[in-house]
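J.: Got a predicted model here, sequence first, then my questions.
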Amino acid sequence: MRRTAHELKVINGAERTPKRPKKSAVAGTVPQAETLKPPDFLDAIAKREFRRVAALMAASGSLCALDLALLSTYAVAFSRWKQAESELRNLSLTVRSKTNVEFQRPLIGIANSAARVMNAAAKELGLTPTARRTLGIVPSEPSDAADRYF
């Protein structure tokens, strides 16, 4: 009689059992959004975004003390993206070199790079619809019946 792959794993001791996440005193701490101070190295735009997102995360119960560095990364990327996009609004998307070769303006690369970092951090923090669904974060129901349609 041939043994199945599962039976062989059990015999050899190679079967993996799912591990439960360990509860930690640090990981379980939920800082209050009102008392949470943005790091000093953030500029004004990043500090404003840090406070905004921290308040939203605290309200949903998903803010953890271990996420503060990632939240800072998100806020810095948001600030760079916003500054680059603001400057690009009044400029053309391309520039010409001395030899009359047209190429993409460097600000576009800065904006794209910041957007990639911002989106990656947003997914990790549970700020995207897919991440919220995966983490089981349910948005609050509208208070008025008519609000469901708007």
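T.: Structure's in. What do you need? Predicted model only: the values in this text are computed from it and were never measured.

J.: alpha carbons only for contacts and neighbour counts from here, please
T.: Will do.

J.: Number of residues surrounding Asp40?
T.: Neighbour count for Asp40, taken as other C-alpha atoms under 10 Å: 8.

J.: Distance of it relative to Ala46?
T.: Per C-alpha to C-alpha, to the nearest Å, Asp40 is found 10 Å from Ala46.

J.: Tell me the secondary structure at the residue lying closest to Ala75 once chain neighbours are set aside.
T.: Using C-alpha to C-alpha, 6 or more residues apart in numbering and skipping residues adjacent in sequence, the residue nearest Ala75 is Ala46, 4.7 Å away. Recorded secondary structure, Ala46: helix (DSSP: H, G, I helix; E, B strand; the rest coil).

J.: Run a quick neighbour tally on Ala46.
T.: Neighbours of Ala46 (other C-alpha under 10 Å): 23.

J.: Likewise for Arg51?
T.: Neighbour tally, Arg51, other C-alpha under 10 Å: 18.

J.: And for Glu124?
T.: 15.

J.: Contacts only, for it.
T.: Ala131 (C-alpha atoms under 8 Å, 6 or more residues apart in numbering).

J.: Now name the helix or strand holding it.
T.: helix 106-125 (DSSP states H and E).

J.: Ok, Arg52 next?
T.: helix 44-60.

J.: next up, a second structure to put side by side with the first:
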Amino acid sequence: MAGNANSGRPAKPATVHLLQGNRSKKSMSELLDEAATPAVPVAAPPMPDWLTEDAAAEWQRVLPDLITLGLISTLDMMALATYCEAVADWQRFRCMIAEQNQRSESGDKGDVQTFATGAKQISVWRQLANDAEKRANAAGAQFGFSPMARRTLKPAAPAQGNLFPNEHEEAAAKYF
């Protein structure tokens, strides 16, 4: 089957067209309108009632900044809830590791588990904490919660303004 809706390169956003010199067939006014109005309005999603207490605290901590930066909409509830629950899990597992470190009599720390045979392995709490950290980092990257993820979240450059003197503006409008 030759060509369907998924064929070819994905369309570039209007801001990319504006930054790269608009080689597309779209008019300049159409691109500016598309860049000025976000596809999804910035708004706080409702906090799910099933979040744990620690996850709800993380939700309240990050939500104002996400709104200020314009990186959240009502559609992002699941992604933010996933991040908040992963952070809450990570905190809980880190507390369990610290608790085991304090009450350990055999010299094993909360990071290492020793079996009756003498074999050692990474403790279950450490494995769970590592998994929660990976989940938090993956979900947080969607909102720019790491320096590398923030590289792609830079705002678009402001509009350049009128490129042509007034007498040539009508002629330029035919081609852009």
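T.: Structure received. As the structure is a prediction and not an experimental result, all values here were calculated from the model.

J.: The residue nearest to Ala75 of the first structure corresponds to which position in the second structure?
T.: Using TM-score structural alignment as the criterion, Ala46 of the first structure maps onto Ala55 of the second structure.

J.: Not counting its neighbours along the chain, what's nearest the residue most central in space within the first structure?
T.: The centre of the first structure sits closest to Ala122, judged by C-alpha atoms, centre = their mean, with a distance of 1.5 Å. Nearest non-adjacent residue to Ala122 of the first structure, counting by C-alpha to C-alpha, 6+ apart: Thr128, 6.3 Å away.

J.: how many other residues sit next to the one you found?
T.: For Thr128 of the first structure, the count of nearby residues is 15 (other C-alpha under 10 Å).

J.: That one matches what in the second structure?
T.: Match for Thr128 of the first structure (TM-score structural alignment): Ser146.

J.: wait, its match sits on Gly140?
T.: Yes. The pair Ser146 of the second structure and Gly140 passes the contact test of C-alpha atoms under 8 Å, sitting 7.4 Å apart.

J.: The match of Ala46 of the first structure contacts Val87, correct?
T.: Yes. Proximity of Ala55 of the second structure to Val87 meets the contact threshold set by C-alpha under 8 Å, at 6.9 Å.

J.: contacting residues around Ala149 of the second structure?
T.: 141-143 are the contacts of Ala149 of the second structure under C-alpha under 8 Å, 6+ apart.

J.: of the residues you listed, closest to Asp65 of the second structure?
T.: Phe143 (10.4 Å; C-alpha to C-alpha).

J.: For Leu51 of the second structure, see how far away the closest one is.
T.: Distance from Phe143 of the second structure to Leu51 of the second structure, by C-alpha to C-alpha: 19 Å.

J.: which one of these two has more residues nearby?
T.: Neighbours per residue (other C-alpha under 10 Å) separate Phe143 of the second structure from Leu51, with Phe143 holding more: 20 against 16.

J.: out of everything not next to it in sequence, what's closest to the more buried one?
T.: Excluding its sequence neighbours, the residue lying closest to Phe143 of the second structure (C-alpha to C-alpha, 6+ apart) is Leu71, at 6.6 Å.

J.: quick one: the strands in the second structure?
T.: Secondary structure of the second structure (DSSP state E): strands located at 112-114, 120-122.

J.: Please identify the deepest-packed of these.
T.: Each of the strands of the second structure was scored by mean neighbour count; the highest is strand 112-114, a mean of 16, by mean count of other C-alpha atoms under 10 Å.

J.: so where is that one in the first structure?
T.: Using TM-score structural alignment, the residues of the first structure aligned to strand 112-114 of the second structure are 94-96.

J.: Met96 of the second structure - how many residues pack around it?
T.: Neighbours around Met96 of the second structure, by other C-alpha under 10 Å: 16.

J.: which position in the first structure aligns with it?
T.: Mapped onto the first structure by TM-score structural alignment, Met96 of the second structure lines up with Glu87.

J.: that older thread, out of the contacts of Ala149 of the second structure, which is nearest to Ile67 of the second structure?
T.: The shortest gap between Ile67 of the second structure and any of the contacts of Ala149 of the second structure belongs to Phe143, at 10.9 Å (C-alpha to C-alpha).

J.: Would you check how far apart that closest one and Leu69 of the second structure are?
T.: 10 Å.

J.: Gly8 of the second structure now?
T.: Applying C-alpha to C-alpha, the value for Gly8 of the second structure to Leu69 of the second structure is 32 Å.

J.: and those two? which has more neighbours close in?
T.: Under the criterion of other C-alpha under 10 Å, the comparison of Gly8 of the second structure against Leu69 puts Leu69 first, with 13 against 8.
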